[in-house]
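**Q** Sequence plus the predicted model coming up.
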Amino acid sequence: MKKSSAKSGKEDYRTEIQNCIATLKRGGLILYPTDTVWGIGCDSTNAEAVERVFALKQRSESKSLICLVNDFKMLNEYVEDVPEVAYDILKYAAKPTTIVYDDPIRVAENLIAEDNTLAIRVTKDAFCKELTKRFRRPIVSTSANISGQPTPNSFSQISPEILKGVDYVVNLHQSKKSSQPSAIIKLSNDGKVKVIRK
């Protein structure tokens, strides 16, 4: 397993992104800082990698995961029909906002919820934005905890079990306190809007 090593001087985004992409391409799991909390990530199009995330978190596959995308263009590549209201919600959102869309496409089957939906966040975080842009596909993002246990507020609170279960740990922002989880809004193709988490 390839883990991060301490670096001296300036944080090296480029090296970290290269290491993450290499890990993701071979079906590995990464532990990385997101625009909300520390997340466990994998290639959203790789069913075996998604299965590893569920296993590591000891989470039922009936509980869906979130994906991060780089921009609206990537969002449209993985959702059959993005409702127009989504763009307004994301444009004016005061905090990171995840939207649950109907009819996701081109992702692993075990990532799609039983009602044929997928939760996706257009990330504004510089590291996540560059990572998803360079990887050229959505990256799974789920909180770095065993299912049912508290979400870590910082890197130091992540359990040894999670740290050992991933293939690469990003060596950035490890001393920074995490933000709150994102807001979650469900947008149905029939026009219904449901706030799941504020």
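**A** Received, thanks.

**Q** For the rest of this, base every contact and every neighbour count on C-alpha atoms.
**A** Fine.

**Q** Might you report the residue contacts of the residue nearest the centre of the chain?
**A** By Cα atoms, centre = their mean, the mean C-alpha position of the chain lies nearest to Ser141, the distance being 1.8 Å. Residues in contact with Ser141, defined by Cα atoms under 8 Å, 6 or more residues apart in numbering, are Thr34, Gly39, Ile40, Gly41, Cys42, Leu65, Ile66, Cys67, Leu68.

**Q** tell me the two of those residues that are most distant?
**A** Thr34 and Leu65 (14.4 Å; Cα to Cα).

**Q** more crowded one of these two?
**A** Thr34 (25 against 22; other Cα atoms under 10 Å).

**Q** Report the secondary structure state of the closest residue in space to the more buried one that isn't next to it in sequence.
**A** With Cα to Cα, 6 or more residues apart in numbering as the criterion, Thr34 has its nearest non-adjacent residue at 6.2 Å, and that residue is Cys128. For Cys128, the secondary-structure state derived from DSSP: H, G, I helix; E, B strand; the rest coil is helix.

**Q** would you say Ile40 is within a strand?
**A** Yes. Per three-state DSSP, Ile40 lies within a strand segment.

**Q** List the contacts of it.
**A** Leu29, Ile30, Leu31, Tyr32, Val53, Val140, Ser141, Thr142, Ser143, Ala144, Val166.

**Q** One more: Ser62?
**A** Counting by Cα under 8 Å, 6+ apart, the residues that Ser62 touches are Ala113, Glu114.

**Q** one more time with 10 Å, if that's ok
**A** Phe54, Asn110, Leu111, Ile112, Ala113, Glu114 (Cα atoms under 10 Å, 6 or more residues apart in numbering).

**Q** next one: Ile21
**A** When contacts are counted by Cα under 10 Å, 6+ apart, Ile21 touches Thr15, Gly27, Gly28, Ile30, Cys42, Asp43, Leu131, Thr132, Arg134, Phe135, Arg136.

**Q** In addition, the following structure is provided for comparison:
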Amino acid sequence: MLKQEIEKALTVLKNGGVILYPTDTVWGLGCDATNEQAVAKINDIKGRASDKSFIILLDTDAKLQSYVTEIPDVAYDLIEYAENPLTLVFPNAKNLAKNVINADGSVGIRIVKHDFCNQLIQRFRKPITSTSANISGQPTPLFFDDISDEVKAAVDHIVDWEQGLKTNKKPSTIMKLAPGGQFSFIRR
């Protein structure tokens, strides 16, 4: 079952589509983080400003150097020892769709520890976007059943995995890293 859902999601991602999928935090809207048109579709679905950046997901910290210019050593320690999902905001993003990257050149990256996401990203060989599955300004849906019909109707594929899961999940902690390794919390 998991393998089939990954195959379906892969096909959609490779064709520039948007998926509604479970993550290590809340349900997300995802697409190829290197495809500007796919990212624009998510902004349309959410009704959000096109200058708002995205979090991207990777399956391993070994891929960080492909998407950011400088990785302070502390980043690897933070990733390794984080007990809860952690998004790190790195300066100087590269090799991503320009509408994924923040105006200051930074990008938020989370290394996922979630079976579906990890296997999907590993097979896709590119990062995928992750943003909450809601219309901009509306509350973040904590469970699949909380996602609006409007969002569900707008995506190209809804992943049939963990839809009935009622584990209380929340958005990730977000920390901003400076080139020298200093960090600050954006969201706890």
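**A** On my side now, so go ahead. Since the model is a prediction, treat every value here as computed from it, not as a measurement.

**Q** just to revisit the earlier point, now for the counterpart of the residue nearest to Thr34 of structure 1 in structure 2, how many residues are close by?
**A** In structure 2, the residue equivalent to Cys128 of structure 1 is Cys117, according to TM-score structural alignment. Using other Cα under 10 Å, the number of residues around Cys117 of structure 2 comes to 21.

**Q** State the distance from Val193 of structure 1 to Asn153 of structure 1.
**A** 29 Å (Cα to Cα, to the nearest Å).

**Q** quick one, which of these two is more surrounded?
**A** Asn153 (18 against 15).

**Q** which ones are touching the residue nearest to Thr34 of structure 1?
**A** Contacts of Cys128 of structure 1 by Cα under 10 Å, 6+ apart are Ile17, Tyr32, Pro33, Thr34, Asp35, Leu68, Val69, Asn70, Val122, Arg134, Ile139.

**Q** Give me the buried entries from those residues.
**A** Listed as buried from the contacts of Cys128 of structure 1 are Ile17, Tyr32, Pro33, Thr34, Asp35, Leu68, Val69, Asn70, Val122, Ile139; burial here means 16 or more other Cα atoms under 10 Å.

**Q** possible to save the residues you listed as TSV with distance to Ile158 of structure 1 and secondary structure?
**A** Listed next are these as TSV, based on distance: Cα to Cα, whole Å; DSSP: H, G, I helix; E, B strand; the rest coil:
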residue	distance to Ile158 of structure 1	secondary structure
Ile17	21	helix
Tyr32	11	strand
Pro33	12	strand
Thr34	14	coil
Asp35	17	coil
Leu68	21	strand
Val69	24	strand
Asn70	26	coil
Val122	25	strand
Ile139	20	strand
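
**Q** out of these, who's nearest Ala93 of structure 1?
**A** Among the buried ones among the contacts of Cys128 of structure 1, Val122 lies closest to Ala93 of structure 1 (Cα to Cα), at 11.2 Å.

**Q** residue contacts, the residue nearest to that closest one when sequence neighbours are not counted?
**A** What sits nearest to Val122 of structure 1 in space, not counting adjacent residues and going by Cα to Cα, 6+ apart, is Val69, at 5.0 Å. Counting by Cα under 10 Å, 6+ apart, Val69 of structure 1 touches 75-78, 120-124, 128-133, 135-140.

**Q** same thing but 8 Å
**A** By Cα under 8 Å, 6+ apart, the residues touching Val69 of structure 1 are Leu75, Ile120, Arg121, Val122, Thr123, Lys129, Thr132, Lys133, Arg137, Pro138, Ile139.

**Q** My guess is the second one contacts Ile99. True?
**A** The one in question is Ile120 of structure 1. Yes. The pair Ile120 of structure 1 / Ile99 is scored as a contact, 5.5 Å apart, by Cα atoms under 8 Å.

**Q** In the contacts of Val69 of structure 1, which residue is surrounded by the most others?
**A** Highest count within those by other Cα under 10 Å belongs to Pro138, 28 neighbours.

**Q** Could you find the counterpart of that residue in structure 2?
**A** Match for Pro138 of structure 1 (TM-score structural alignment): Pro127.

**Q** just Ile105 of structure 1 next, same as before
**A** In structure 2, the residue paired with Ile105 of structure 1 is Lys94, using TM-score structural alignment.

**Q** do the same with Gly39 of structure 1
**A** Aligned partner of Gly39 of structure 1 by TM-score structural alignment: Gly28.

**Q** Once you drop chain neighbours, what's closest to the match of Ile105 of structure 1?
**A** Among residues not flanking Lys94 of structure 2 along the chain, Tyr67 sits closest, at 4.8 Å (Cα to Cα, 6+ apart).

**Q** No further questions, thank you.
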